[in-house]
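A.B. asks: missing the sequence, but the structure's below:
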């Protein structure tokens, strides 16, 4: 080979090396760019601090640490730093529980339980649930689960033992009116109902929505059809205490009442980069009078429905100003079950009003009676002569409301209070001790609820308005 050939060969080798280097550099740069695009957090200077803390903990922390727990903790802290009570990161099981809370069923036995003087008492049996099929009854006391005494357990421990895989069997020992019985219950799907309906006097159909979940619109449709078959002349919609929930079923329900093509709600995202206007797709005009009951705990999606029907469907809103939650959270479930719930938008009423931290004013303001706002008494309650404090005040007010004289009711559990409790216990065929315990408190609360059902001034006012509207409509025919 001559010197010109050798020179050409060297040039080709040099070119190949340069190309290889360029490819390596390009590949590295491309990979880095891909990482930066996929994980923009890497660009933040503070990411170095996070990485440093993670490495130090994993390598040197005395008690050791789990990588997953550290990452979950970082995610929780990051969302927590937003100081937004509605945005949250829920890791694995918590995320799964959050998603399941919106589904139309869960796996279990289907009972509601109260804790009473250290015992677990079945407060109600859900219709169609495994517990009903196994013939468990209200007021049964759960003594043991799968041969293990429940004495000293917490509610969470009891719940964990009652839940399990669908088709599996749990053995309960219950005390029923002094008789011990063993019941085998096959776990299965328990329906989660969010809609309750009842026909009131004068053809007033009442529907209560506890929250807006996956199947709430379907439940609502079934309730409407049932009431229509019974001759409903007007509708009373009770949204008191409804914390909201999913937006889609709320819009589906609004479609029934809001005139076609009228706005139900506007959802406005960050910087107004996206505005979603939900308009009614009503199929048949709604002609019956509507009244809606609201209070300070009516929030979020419940406020969306209230505003839509008030602004466009002529609904009379009765009660107290609503909570005022005019922002929207979207949630995404990750591969491991964790959930990121994040505030991403706010919403406007059909007439363009922002209601966040303002609430919705009712057409007719009616306050709830003072006794309806009394706090519930916690399980494990034990009060006797000489005790004092807020719980004693609550007990005295409850007893006074149902007609028992506690004297001055000064917050001291005195002889007059003890005598009032003794009188109540004697009338209710309870052990007469003069002391307040869970069982006595439960019976007092039951009497209060019975009184409220009759006296409820908000419901009674709404029914009065509906009866007047129905009479007026009949007169105009």
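C.D. replies: Yep, it's here. What you see is a predicted model, and the numbers here were worked out from it, not measured in a lab. Numbering: from 1, shown residues only.
A.B. asks: switch to C-alpha atoms for all contacts and neighbour counts from now on
C.D. replies: Fine.
A.B. asks: who are the contact partners of the closest residue in space to residue 184 that isn't next to it in sequence?
C.D. replies: Closest residue to residue 184 apart from its sequence neighbours, by CA to CA, 6 or more residues apart in numbering: residue 171 at 4.5 Å. Residues in contact with residue 171 (CA atoms under 8 Å, 6 or more residues apart in numbering) are 145-147, 182-185.
A.B. asks: now with 6 Å?
C.D. replies: Counting by CA atoms under 6 Å, 6 or more residues apart in numbering, residue 171 touches 145-146, 183-184.
A.B. asks: would you map the strands across the stretch 201-350 of the chain?
C.D. replies: Here the stretch 201-350 of the chain has its strands, by DSSP state E, counting those that start in this stretch, at 204-209, 234-238, 263-269, 275-279, 290-294, 316-319, 327-333, 339-348.
A.B. asks: pasting the second one now:
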């Protein structure tokens, strides 16, 4: 993939997003099979023997002692960087937890939402570690494991609290009434919401709106809950919003397509050698294939979003509204090496829609470069920023909502911004349903 121009997809979710990965095996390979002293055996290919000899020479003769694992990591990192592929990179020990979080949809932490401007606790996640430890809306962090955090920004406080799963952190806090207290919280997986806004746009017409932020293992189940909520109101048309969704797990995207298709192909994975692998919708999961469907896209809809949208349009299940999508049509494999305490993420092939279209923008293929909408709608940068903020906002849980609104009045005053893309989709569905 050395011909690929280097591009980047904006980080849209504050906790980060895994873009377009296909997890293909955890702990299956051992680092020593291609680096280290074992490479000097006579049956090892010449290139690998050379790597092994360089590794040994640096360990024995470099002016300053170096850790063998550190040297191995730098060698792997150098090979991947040399491919000049923005989607291929080394995942070091410090980033492995983030890799797991992105794929599972669960974050390792204490489960608390802080106010962005003040760092004060808005609310703890219900039944999460922070709530169980007694942390409440309005509490202010004073210290984390003895470190004074009173002058830190919200992001710095979050970084101070982060740590490995199962480890404890000692927190000093102040209640609204001035009471000081300390509590110990054990960091645990906390569910991250990947399906955001779920709402009725037109109650009389039965038109609903669901925004999917990313694709993780939990996303299909979250979508089912959203559909259950809307079907209870006699859903007759749906806007599936994939704006600002940069992708995630392919299996989740295919699983979601199964809700809107009665079987058949979703996409093909085109590999370097061998036959294409066709991913097929599960007809048994089809539950919304008979309602009119509109999919929203923008310039930040990428990878899994494009696979899902492309499949739904190619199969005649939906029309696309909004802007041309990003154009990330390559998929990655993630191989984790437990002995070496690292992982590789590398490009393994192309996505093709059911009609055979290549989505990748970094290719000279005449049909490549994202998805063009059926109904294009222009959005300026200011509008886009407001819409992104609105779609990314989580309303407080019902048990804390009144308390949060009293503590943070501006949260209660938040209103949906003007959204010409959503309005266009709504008008289209109203016409279809009334026809």
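C.D. replies: Arrived safely, thanks for sending. Since we're looking at a predicted model, the values are computed, not measured.
A.B. asks: so what does residue 462 of the first structure match up with in the second structure?
C.D. replies: Residue 462 of the first structure maps onto residue 425 in the second structure, with residues paired by TM-score structural alignment.
A.B. asks: taking strand 237-241 as reference, get the angle to whichever helix or strand that match is part of.
C.D. replies: Element membership for residue 425 of the second structure, per DSSP states H and E: helix 420-434. Helix 420-434 of the second structure and strand 237-241 are oriented at 160 degrees to each other (axes from the mean of the first three to the mean of the last three CA atoms, to 10 degrees).
A.B. asks: residues touching helix 420-434 of the second structure, excluding its own?
C.D. replies: Contacts to helix 420-434 of the second structure, defined as CA under 6 Å, 6+ apart, come from residues 322, 377.
A.B. asks: distance from the chain centre to that helix, please.
C.D. replies: Averaging C-alpha positions (CA atoms, centre = their mean, to the nearest Å) puts helix 420-434 of the second structure 28 Å from its chain's average.
A.B. asks: still on that earlier bit, highest neighbour count among the contacts of residue 171 of the first structure?
C.D. replies: residue 145 (19 neighbours; other CA atoms under 10 Å).
A.B. asks: thinking that one is in contact with residue 172, fair?
C.D. replies: Yes: taking contacts as CA atoms under 6 Å, residue 145 of the first structure lies within contact range of residue 172: 4.8 Å.
A.B. asks: on that earlier part again, the residue nearest to residue 184 of the first structure maps to what in the second structure?
C.D. replies: Using TM-score structural alignment, residue 171 of the first structure sits opposite residue 171 in the second structure.
A.B. asks: how about residue 215 of the first structure?
C.D. replies: With TM-score structural alignment as the criterion, residue 215 of the first structure lines up with residue 218 in the second structure.
A.B. asks: surely residue 140 of the first structure meets residue 178?
C.D. replies: No: the pair residue 140 of the first structure / residue 178 is not scored as a contact, 9.8 Å apart, by CA under 6 Å.
A.B. asks: okay, the two: which has more neighbours?
C.D. replies: Neighbours per residue, other CA under 10 Å: of residue 140 of the first structure and residue 178, the larger number sits with residue 140, 22 against 9.
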